[in-house]
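# 3D, please:
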Amino acid sequence: MQQPPDTIINSVSTDTTSATPKGQHHNGAQRMEEIDIEQEQIKKNVIQRMKRIEGQIRGIQRMIDEGKECEDILVQVRAARSALQSASRLILKRYLLKCHIESLRNSEDPTEPLDKVIDVLSHYVES
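You can find the predicted model right below:
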């Protein structure tokens, strides 16, 4: 059974307090392991979504070939576009969890990772 996109996004929790007993804090290694697990879940989720979107696009092509009503085709195009937007949000989240953290670790210039995040977010918002 498919879950609605918001359910899937919310099922990948960023809450770190629930796994830690009250009064205790995560150490850096534990948190990094949780982030690695979360970003891997996001990766799998995005791949599943992309396969579904691929099927939607093929269906749209078939509708065009068969001469289906333009309104029906546009409904499917809107659905595919919405699915791509949802996948894009997850890809952005994965970027922040994985790529940005790696950039912070490996950069000698402390402003470089921030500049890169601003650039990525700017391009995402513009699209």
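# Only C-alpha atoms from now on, for both contacts and neighbour counts.
Fine.
# So in the chain, which helix runs the longest?
Longest among the helix segments of the chain by residue count, using DSSP state H, is helix 28-65.
# So which bits of stretch 91-106 are buried?
Counting neighbours by 16 or more other CA atoms under 10 Å, one finds that the buried residues in stretch 91-106 are 91, 92, 93, 94, 95, 96, 97, 98, 99, 100, 103.
# Could you count how many residues lie near residue 80?
Residue 80: 19 surrounding residues under other CA atoms under 10 Å.
# helices or strands up against the helix or strand encompassing it?
Per DSSP states H and E: residue 80 is located in helix 70-94. Using 3 or more CA pairs under 8 Å, 6 or more residues apart in numbering; DSSP states H and E as the contact criterion, the neighbours of helix 70-94 among helices and strands are helix 28-65.
# to compare against the first, here's another:
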Amino acid sequence: MCAEHHHGHSYAPQRDDLLRRLKRVEGQVRGVQKMIEEDRYCVDILVQIAAIKSAVHKVGLSVLESHTRGCVADALMNASDGEEKIDELMEVIRQFTKS
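Down below sits the predicted model:
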């Protein structure tokens, strides 16, 4: 179920979970903003930023897995644009794994 398909995205079954996680991240970011406004201790702020980074990374991994098992697998099985999808996947993995 790629963007090109009218059926929806491969992450669609996880949509509610992904949105719930992202809303939690949004709350964490607001919490860090408040911590900075309140001149909280640096280490406490950094710990929260690390938690945010980890949470966003997990959301990304979930979408990446859905894309691989959905769009990429579909392209490979149907021999439509498998090579193109693999190239696209490798590029997004390169971007995703940059520090």
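# How close are the two chains, by TM-score?
Remark: TM-score between the superposed chains equals 0.73 [TM-score structural alignment, normalised by the length of structure 2]; 90 aligned residues with a CA RMSD of 2.4 Å.
# can you state the direction angle for the longest helix of structure 1 and helix 70-94?
Relative orientation of helix 28-65 of structure 1 and helix 70-94, computed by axes from the mean of the first three to the mean of the last three CA atoms, to 10 degrees: 170 degrees.
# So for helix 28-65 of structure 1, what gets flagged as buried?
34-35, 38-39, 42-43, 45-46, 49, 53, 56-57, 60, 63.
# which helices and strands does it pack with?
Using 3+ CA pairs under 8 Å, 6+ apart as the contact definition, the elements that helix 28-65 of structure 1 packs against are helix 70-94.
# residues in contact with the helix or strand that the helix it packs on is followed by?
Once the chain leaves helix 70-94 of structure 1, the next helix or strand it forms, by DSSP H and E, is helix 100-106. If you take CA atoms under 8 Å, 6 or more residues apart in numbering as the criterion, helix 100-106 of structure 1 is touched by 110, 113, 117.
# Of the buried residues of helix 28-65 of structure 1, which pair is most distant in space?
Taking CA to CA, the two most distant members of those are 34 and 63; they sit 43.4 Å apart.
# Now do the same contact list for the spatially most central residue of structure 1.
In structure 1, the C-alpha closest to the average C-alpha coordinate belongs to residue 90, at a distance of 1.0 Å (CA atoms, centre = their mean). Counting by CA under 8 Å, 6+ apart, residue 90 of structure 1 makes contact with 9, 42, 46.
# To which residue of structure 2 is the last one aligned?
By that I understand residue 46 of structure 1. When structure 2 is aligned by TM-score structural alignment, the residue opposite residue 46 of structure 1 is residue 18.
# Run a quick check on residue 45 of structure 2 versus residue 34, I expect a contact.
No: Residue 45 of structure 2 sits out of contact with residue 34 when judged by CA atoms under 8 Å, with a separation of 9.9 Å.
# Brilliant, that's me finished.
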